[in-house]
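1. need a 3D model of the following:
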Amino acid sequence: MRGPAPADASEGFSLVETLVALSVIAMMSGLFFDSISANAKLARNVAARREAMLLAQSLLAAATAPSDARDVADSGSSRNLRWRIVRAPRGGGARDGGIPLEEVRVEVVDRETGRRLTSVRTLRLAR
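-> Model (predicted):
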């Protein structure tokens, strides 16, 4: 009966090969988690901008409604957003046909960073 065959030096992995494989796996894992983190940050930014746009549109609608639009506050905050309404006279000259207009602009910024998220504006007849 023959005993087990002698082991060749080419069988199995050496310690260096194993360490190289582990370092490649670690680098790929780092890139993967960095990518996930960046995607999560982008998703938060998109959600914040969406919320800011909805707030700005509703404030603009309230500020330009035919009823008493001056009842809408000129500034305020909602959750993590700060907003302000800016009114400026426009038109009323011969070029505009003598129609007095008012520009109404709503600006929404992030309360923590102060970064502007959105700004919407429209024209309305001045009172």
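2. contacts, neighbours, all on C-alpha from now
-> Fine.
3. would you confirm that residue 123 contacts residue 103?
-> Yes. Using CA atoms under 8 Å, residue 123 is in contact with residue 103, at 4.5 Å.
4. between these two, which contacts overlap?
-> With CA atoms under 8 Å, 6 or more residues apart in numbering applied, the contact sets of residue 123 and residue 103 do not overlap.
5. before we compare anything, build this one as well:
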Amino acid sequence: MRRSGLSKRRNGYALIDAMVALAIFAVMSALLFQTVNSTALTKRHLADSRRAILIAQSALSELQDEEGAGALRQGGRVGRFIWRSSVERLADSAKDNSKGLETISVAVIDSATGKVIVTLQSLRLAR
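-> Predicted coordinates for the structure are as follows:
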């Protein structure tokens, strides 16, 4: 009789052991899923940032070009990104009747969120 009572207790412990192992597996799976999701979001954010920087550099290059047709444009849209430009004359740059300097700024905005992703600035001779 002793043996049959002992084997029933061991069977009960085996079930509890299996349930504990399953709970540990579920927790580890949830942590792994969270890590993979976070990595995917970071990768997408970096890709968006790279693309926004390329758009801003391209627009800034057009605006710096003396004869470029893009110098007249104030903004545009590339995919889901919107870029805006502004040109401001520096106040102290033309004291001696020279052309002076202008600051060119280009901001790239994510149209889905409305957040500014990148802003680039440069100088050029005033026109």
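6. need the TM-score from the superposition.
-> Overlay of the two chains. TM-score (TM-score structural alignment, normalised by the length of the first structure): 0.84; 121 aligned residues with a CA RMSD of 2.3 Å.
7. run the chain-centre distance for stretch 110-122 of the second structure.
-> Its chain's average C-alpha position is 10 Å from that of stretch 110-122 of the second structure, according to CA atoms, centre = their mean, to the nearest Å.
8. list the contacts of stretch 46-62 of the first structure.
-> Residues from elsewhere that reach stretch 46-62 of the first structure, judged by CA under 8 Å, 6+ apart: 69, 72, 81, 83, 104-109, 117-122.
9. that stretch vs the second structure - mean distance after superposition?
-> Superposing on the second structure places stretch 46-62 of the first structure at an average distance of 0.3 Å from its equivalents, by mean CA distance after the TM-score superposition for the first structure.
10. mind checking which of the contacts of stretch 46-62 of the first structure are in strands?
-> 81, 83, 104-109, 117-122 (DSSP state E).
11. give me the buried entries from those.
-> 81, 83, 104, 105, 106, 107, 108, 109, 117, 118, 119, 121 (16 or more other CA atoms under 10 Å).
12. excluding its backbone neighbours, what's nearest the fifth one?
-> This means residue 106 of the first structure. Leaving aside its sequence neighbours, residue 106 of the first structure sits nearest to residue 85 (CA to CA, 6 or more residues apart in numbering; 4.6 Å).
13. tell me the centre residue of the second structure?
-> Nearest to the mean C-alpha position of the second structure, counting by CA atoms, centre = their mean, stands residue 45 at 3.0 Å.
14. trace it over to the first structure, please.
-> Using TM-score structural alignment as the criterion, residue 45 of the second structure maps onto residue 45 of the first structure.
15. related to what we said a few turns ago, and the residue nearest to residue 106 of the first structure, how many neighbours?
-> Residue neighbour count, defined by other CA atoms under 10 Å, stands at 21 for residue 85 of the first structure.
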